[in-house]
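[1] Next come a sequence and a model predicted from it.
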Amino acid sequence: MAIAPAKLSDPVVSAFVAAVNAHDRDAFLALLTPDATMSDDGTDRDLHEWIDREIFDSGGHMDVQSESEGGRRLVADYRNDTWGEMRTAWRFTVQGDRISRFETGQA
């Protein structure tokens, strides 16, 4: 049973998931620090290129299945038009009310 974004423990991570699922690139970017970084399957990627390809240009959607570490670590069924659906792990580094880094990969 998926956890609704509004029910996630960390409000910044909750807003991240909500922005992904609403395909709201502006809201998503507003949640990131200016120097935010990310990795996919252990390899650092160009954040803007990756989010366009994997989230916003391909209809990305997260169904969160579990959370830990105060809501800063998620396991989600992630789907997009490119890859279909897969079980993914997400880890967030939050500074104040913004995300400075997120890491994702297959779970």
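    Arrived safely, thanks for sending. Numbering: from 1, shown residues only.
[2] CA atoms for contacts and neighbours, from now on please.
    Noted.
[3] What is the neighbour count of R45?
    As a burial measure, R45 scores 15 neighbours (other Cα atoms under 10 Å).
[4] Return the set of buried residues in the lengthiest strand in the chain.
    Criterion DSSP state E: the longest strand present in the chain is strand 84-95. In terms of neighbour count (16 or more other Cα atoms under 10 Å), strand 84-95 has its buried residues at 87-94.
[5] next up, a second structure to put side by side with the first:
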Amino acid sequence: MSEKLTDHAVLAFVTALNAGDRAAFRAALTDDAAMSDDGTERDLGDWTEREIFSSQGHLDTDSLESVADGGRSFVTTYSNATWGGMRTRWHFVVRDGKIARFETGQA
């Protein structure tokens, strides 16, 4: 994964997400982090609990379709127990070494 995703903040986010590690995930985010899903602003805590942690969310980093913006944007398969697998895009805004915002959605 690190060969394609080179931004340390994004790597911390993805690693924590795939490990289901809530504490490490929160530590990868700024205190005021925000996010959107398919262009709609979402409550970060509610969304991540529902779409990631309670449903065993997983980003397939072995099959990244594309990586851009220094590793801050990529397309790959995201899967969870609720929706199954789907092709998704991810874009991250990094501030002070942490994720300040991420945007995701179907690709």
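    Structure's in. What do you need? The shown structure was predicted, so the numbers you read here are calculated from the model rather than taken from an experiment.
[6] Strands of structure 1, start to end?
    Using DSSP E, strands in structure 1 cover 32-40, 43-45, 61-68, 73-80, 84-95, 98-106.
[7] Report the aligned residue range of structure 2 for the first one.
    Under TM-score structural alignment, strand 32-40 of structure 1 corresponds to residues 29-37 of structure 2.
[8] S73 of structure 2 contacts T88, doesn't it?
    No - the pair S73 of structure 2 / T88 is not scored as a contact, 10.8 Å apart, by Cα atoms under 8 Å.
[9] what's near enough to touch the closest residue to G97 of structure 2 other than its chain neighbours?
    Using Cα to Cα, 6 or more residues apart in numbering and skipping the chain neighbours, the partner closest in space to G97 of structure 2 is A9 (5.6 Å). A9 of structure 2 sits next to 28, 94, 97-99 when contact means Cα atoms under 8 Å, 6 or more residues apart in numbering.
[10] Nearest spatial neighbour of E103 of structure 1, chain-adjacent residues omitted?
    S39 (4.7 Å).
[11] Wait, the one you found touches Q106, no?
    No - with contacts counted by Cα under 8 Å, S39 of structure 1 stays clear of Q106, the gap being 11.8 Å.
[12] neighbour-wise, which of the two wins?
    Looking at S39 of structure 1 and Q106 with other Cα under 10 Å, you find the greater number of neighbours at S39, namely 18 against 14.
[13] List the buried residues for the top helix by length along structure 1?
    Using DSSP state H to define each element, structure 1 has its longest helix at helix 11-22. Across helix 11-22 of structure 1, burial judged by 16+ other Cα under 10 Å covers 11-21.
[14] Skip the chain neighbours and tell me the closest residue to T82 of structure 1.
    Nearest one to T82 of structure 1, counting by Cα to Cα, 6+ apart, is S58 at 6.2 Å.
[15] give the contact list for the aligned partner of the one you found in structure 2.
    Here S58 of structure 1 is matched to S55 in structure 2, going by TM-score structural alignment. Under the criterion of Cα under 8 Å, 6+ apart, the neighbours of S55 of structure 2 are 80-82.
[16] Can you tell me what H23 of structure 1 aligns to in structure 2?
    Looks like H23 of structure 1 aligns to G20 there (TM-score structural alignment).
[17] what's the spacing between that match and E51 of structure 2?
    According to Cα to Cα, to the nearest Å, G20 of structure 2 stands 11 Å off from E51 of structure 2.
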